[in-house]
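Visitor: got a sequence here, can you model it:
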Amino acid sequence: MKHLTLNPQLTIKEISIPNTNLNAFIIDDFLVNADSVMHFAKNIAYFNPMYSDNSYYPGVRDNMPEPYVRLLQDFFQENIIPKLVGREQCNTIVHKSLISLVTCSPSQLLTEQKMPHVDSCKDNAFAFVHYLSGEELGGTSIYRYIPKDIIEFHEKDEVILDDMLNEVTSKPVEHHGYITNSTSLFEQVLKVEAKFNRLVIYQGNLLHGANLTSKESYSGDTTHGRFSITSFASISDE
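Guide: You can find the predicted model right below:
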């Protein structure tokens, strides 16, 4: 992957997650030039079928090349870890990074795809979304599960995930497609807009989901569709 370089003029904005002690990080103009990433996405990536990565991501994915993974890991270690209170000396490893294209129409969604989710119930797990499309194709939101008044999940809260699924199943009128706003079960507490070459980082145990409000957001069109790079990292004291 050629010409993959951090932008020395990138900006990092730290925003508070309401009703938690956590922050999300919004990094604008992440790469000097995202052309090589887009070339990979549109011309080289081999997109595997939906669910082949054992997730409920509503589209197709392929692994990102190692140069991107290394760049992301180095950036996280050097620029974000020092900002994490009490974790300034932690080490990080990015263990998965996936070029992702949404392809699933709302009518074909499983129940699990009609609700926000967590990537992990561990507080040492972090999620990254690198947007490769604009605001019109949707960003990411953080939610509160209203019945249990919970935004940040821990291992003891795993049983709540089954409750959430059952509740969503019982309210099909409200949860008939992609969740993009508050419902009687989920309150949207933070909304991050997409922007081309914007990276957003947050803890993976926060309840979250993508804002797919446009038909183009799930068209699967490699020219105009919603491309993003979704990555996952963990941190440790070792």
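
Visitor: can we go C-alpha only for contacts and neighbour counts from here?
Guide: Fine.

Visitor: strands along this structure, start to end?
Guide: For the chain, the strands identified by DSSP state E occupy 11-16, 23-28, 59-63, 91-102, 125-131, 140-145, 186-192, 198-203, 208-210, 227-236, in order along the chain.

Visitor: reformat those strands as a markdown table; add distance to residue 47 and mean neighbour count.
Guide: Below are the strands of the chain laid out as a markdown table (distance: least, CA to CA, whole Å; neighbours: other CA atoms under 10 Å):
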| stretch | distance to residue 47 | mean neighbour count |
| --- | --- | --- |
| strand 11-16 | 31 | 13 |
| strand 23-28 | 27 | 19 |
| strand 59-63 | 5 | 22 |
| strand 91-102 | 8 | 21 |
| strand 125-131 | 18 | 23 |
| strand 140-145 | 22 | 22 |
| strand 186-192 | 26 | 18 |
| strand 198-203 | 22 | 22 |
| strand 208-210 | 20 | 23 |
| strand 227-236 | 12 | 20 |
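
Visitor: can I get those strands in CSV with distance to residue 49?
Guide: Conversion of those to CSV gives the following (distance: least, CA to CA, whole Å):
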stretch, distance to residue 49
strand 11-16, 34
strand 23-28, 30
strand 59-63, 6
strand 91-102, 11
strand 125-131, 20
strand 140-145, 23
strand 186-192, 28
strand 198-203, 25
strand 208-210, 19
strand 227-236, 15
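
Visitor: and of those, who's closest to residue 111?
Guide: strand 208-210 (13.5 Å; CA to CA).

Visitor: from residue 68, how far off is the residue nearest to residue 3 when sequence neighbours are not counted?
Guide: With CA to CA, 6 or more residues apart in numbering as the criterion, residue 3 has its nearest non-adjacent residue at 6.8 Å, and that residue is residue 36. Residue 36 sits 10 Å away from residue 68 when distances are taken as CA to CA, to the nearest Å.

Visitor: in the protein, which residue is most central in space?
Guide: For the chain, the residue nearest the mean C-alpha position is residue 129 (4.4 Å; CA atoms, centre = their mean).

Visitor: so that residue touches residue 233, yeah?
Guide: No: counting by CA atoms under 8 Å, residue 129 stays clear of residue 233, with 11.7 Å between them.

Visitor: and this one, so I can compare the two:
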Amino acid sequence: MPNAVLFNPRPRIDRVPLDDGNVCYVIDDALLEPERLVDWASAQRAAFRPVDFNAYPGNYLPLPPQLNDALQTFYLRHMRELFDARRLLHMHCRLAMVTLPPQALRPYQWFCHSDQVGIDPACSIQASVLYLFKDARLGGTGFYRAVRPAEETARFYNDATQLSVAAFAQRYGLRPGYMLASNDYFARTGGVEARFNRLIFYDGSILHSGDILAPERLGDDPRTGRLTLNGFFTSRRRAT
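Guide: As a prediction, this is how the structure comes out:
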């Protein structure tokens, strides 16, 4: 691991409004020396493992405490006050690469998701993505809202985990692939383009999905693949 992963101490934080009233915050030039982290990830290529604990369509690498601490410090100094977040309860981060071709995706990987599943209602969760690739065609992040009644949306998500690919596709009229636009169940509310060393923060309750614009360019090489640093922050909500 690099001796020190240093975040920009004077970040410029841009506020990007979404169509449904939510917001995504964007920080360019987030790391002082981003290439050092890419070099380290490349040296650890063999240590990446397929994600088997959520729907992420690719590989991940747990990170040592010093990087977790650096991202946590950045969040506490610059970002927490922008969210419904008081005391930070838990935080973790990992390097990740989307690797699966569209035909290998399961139905629950065809559409947007929320990071809030299983979170205590008294808590909020924020998420961050640091883009560590230079090929913008690998894609940024899109945001969505559900357009069907809550009960129908819940049934949709349940079927995505229970039905076969063929049965789900027939029932809902969807085809395998990464989500890039609105459909009959979700409306796109905005998005952020990928840029090397760009860091974004958003409320984890917002439906979101990676904008995988050119899936044929995906791969498991940290130097050429869709390498990101993903962070998650669970906090007590502010007192009302």
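
Visitor: quick one: TM-score?
Guide: With the length set by TM-score structural alignment, normalised by the length of the first structure, the two chains reach a TM-score of 0.84; 224 aligned residues with a CA RMSD of 2.4 Å.

Visitor: residues contacting the residue nearest to the centre of the first structure?
Guide: Each residue near residue 129 of the first structure by CA atoms under 8 Å, 6 or more residues apart in numbering is listed here: 199-201, 228-231.

Visitor: quick one, helices of the second structure?
Guide: Per DSSP state H, the second structure carries helices over the ranges 34-43, 65-74, 150-162, 165-172.

Visitor: distance between the ends of stretch 58-68 of the second structure?
Guide: 21 Å.

Visitor: next: stretch 126-145 of the second structure.
Guide: Terminal residues of stretch 126-145 of the second structure lie 17 Å apart, using CA to CA.

Visitor: repeat for stretch 210-228 of the first structure
Guide: When the termini of stretch 210-228 of the first structure are compared using CA to CA, they are 11 Å apart.

Visitor: quick one: closest of the helices of the second structure to residue 140 of the second structure.
Guide: When these are ranked by proximity to residue 140 of the second structure, the top entry is helix 34-43, at 17.4 Å, counting by CA to CA.

Visitor: which ones are touching the nearest residue to residue 200 of the first structure once chain neighbours are set aside?
Guide: With CA to CA, 6+ apart as the criterion, residue 200 of the first structure has its nearest non-adjacent residue at 4.6 Å, and that residue is residue 26. Remark: with contacts taken as CA under 8 Å, 6+ apart, residue 26 of the first structure is in contact with 11-15, 198-201.

Visitor: mind putting these in CSV, distance to residue 76 of the first structure included?
Guide: Compiled in CSV, these are given as follows (distance: CA to CA, whole Å):
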residue, distance to residue 76 of the first structure
11, 14
12, 11
13, 14
14, 14
15, 16
198, 14
199, 11
200, 11
201, 9
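
Visitor: residue 180 of the second structure: neighbour count?
Guide: Using other CA atoms under 10 Å, residue 180 of the second structure is surrounded by 20 other residues.

Visitor: my bad, residue 4 of the second structure
Guide: Based on other CA under 10 Å, the number of other residues close to residue 4 of the second structure is 12.

Visitor: just the one 5 residues further on next, same as before
Guide: When neighbours are counted by other CA under 10 Å, residue 9 of the second structure registers 12.

Visitor: also residue 86 of the first structure?
Guide: Neighbours of residue 86 of the first structure under the rule other CA under 10 Å: 9.

Visitor: distance check, it against residue 237 of the first structure.
Guide: For residue 86 of the first structure, the distance to residue 237 of the first structure under the criterion CA to CA works out to 11 Å.

Visitor: same check, this time on residue 212 of the first structure
Guide: With distances defined as CA to CA, the gap from residue 212 of the first structure to residue 237 of the first structure amounts to 37 Å.

Visitor: so which of these two has more stuff around it?
Guide: Set side by side, residue 212 of the first structure and residue 237 show more neighbours around residue 212, with 21 against 9, by other CA under 10 Å.

Visitor: which residue is the nearest non-sequential neighbour of the more buried one?
Guide: Closest residue to residue 212 of the first structure apart from its sequence neighbours, by CA to CA, 6+ apart: residue 138 at 5.1 Å.

Visitor: then residue 55 of the second structure?
Guide: Nearest-residue entry for residue 55 of the second structure: residue 109, 6.1 Å, with adjacent residues in sequence omitted and distances by CA to CA, 6+ apart.

Visitor: just tell me what the one you found corresponds to in the first structure.
Guide: By TM-score structural alignment, residue 109 of the second structure lines up with residue 113 in the first structure.

Visitor: list the contacts of its match.
Guide: For residue 113 of the first structure, the contacting residues are 56-58, 178, taking CA under 8 Å, 6+ apart as the criterion.

Visitor: most neighbours of all the residues you listed, which one?
Guide: residue 58 (24 neighbours).

Visitor: do I have it right that that one meets residue 50?
Guide: Yes: in this structure, residue 58 of the first structure sits in contact with residue 50. The criterion is CA under 8 Å, and the distance is 6.5 Å.

Visitor: shared neighbours, residue 36 and residue 68 of the first structure?
Guide: Joint contacts of residue 36 of the first structure and residue 68 (CA under 8 Å, 6+ apart) are 1, 4.

Visitor: tally of neighbours for the residue of the second structure sitting at the aligned position of residue 166 of the first structure?
Guide: Applying TM-score structural alignment, one finds that residue 166 of the first structure aligns to residue 159 in the second structure. Here the number of neighbours of residue 159 of the second structure (other CA under 10 Å) works out to 17.

Visitor: how many neighbours does residue 150 of the second structure have?
Guide: For residue 150 of the second structure, the count of nearby residues is 10 (other CA under 10 Å).

Visitor: distance-wise, check it relative to residue 116 of the second structure.
Guide: When residue 150 of the second structure is compared with residue 116 of the second structure (using CA to CA), they lie 15 Å apart.

Visitor: again with residue 230 of the second structure
Guide: According to CA to CA, residue 230 of the second structure stands 15 Å off from residue 116 of the second structure.

Visitor: out of the contacts of residue 129 of the first structure, which ones does the second structure keep as well?
Guide: Conservation of the contacts of residue 129 of the first structure in the second structure, assessed by both residues aligned by TM-score structural alignment, their matches' CA atoms under 8 Å: retained contacts are 199-201, 228-231.
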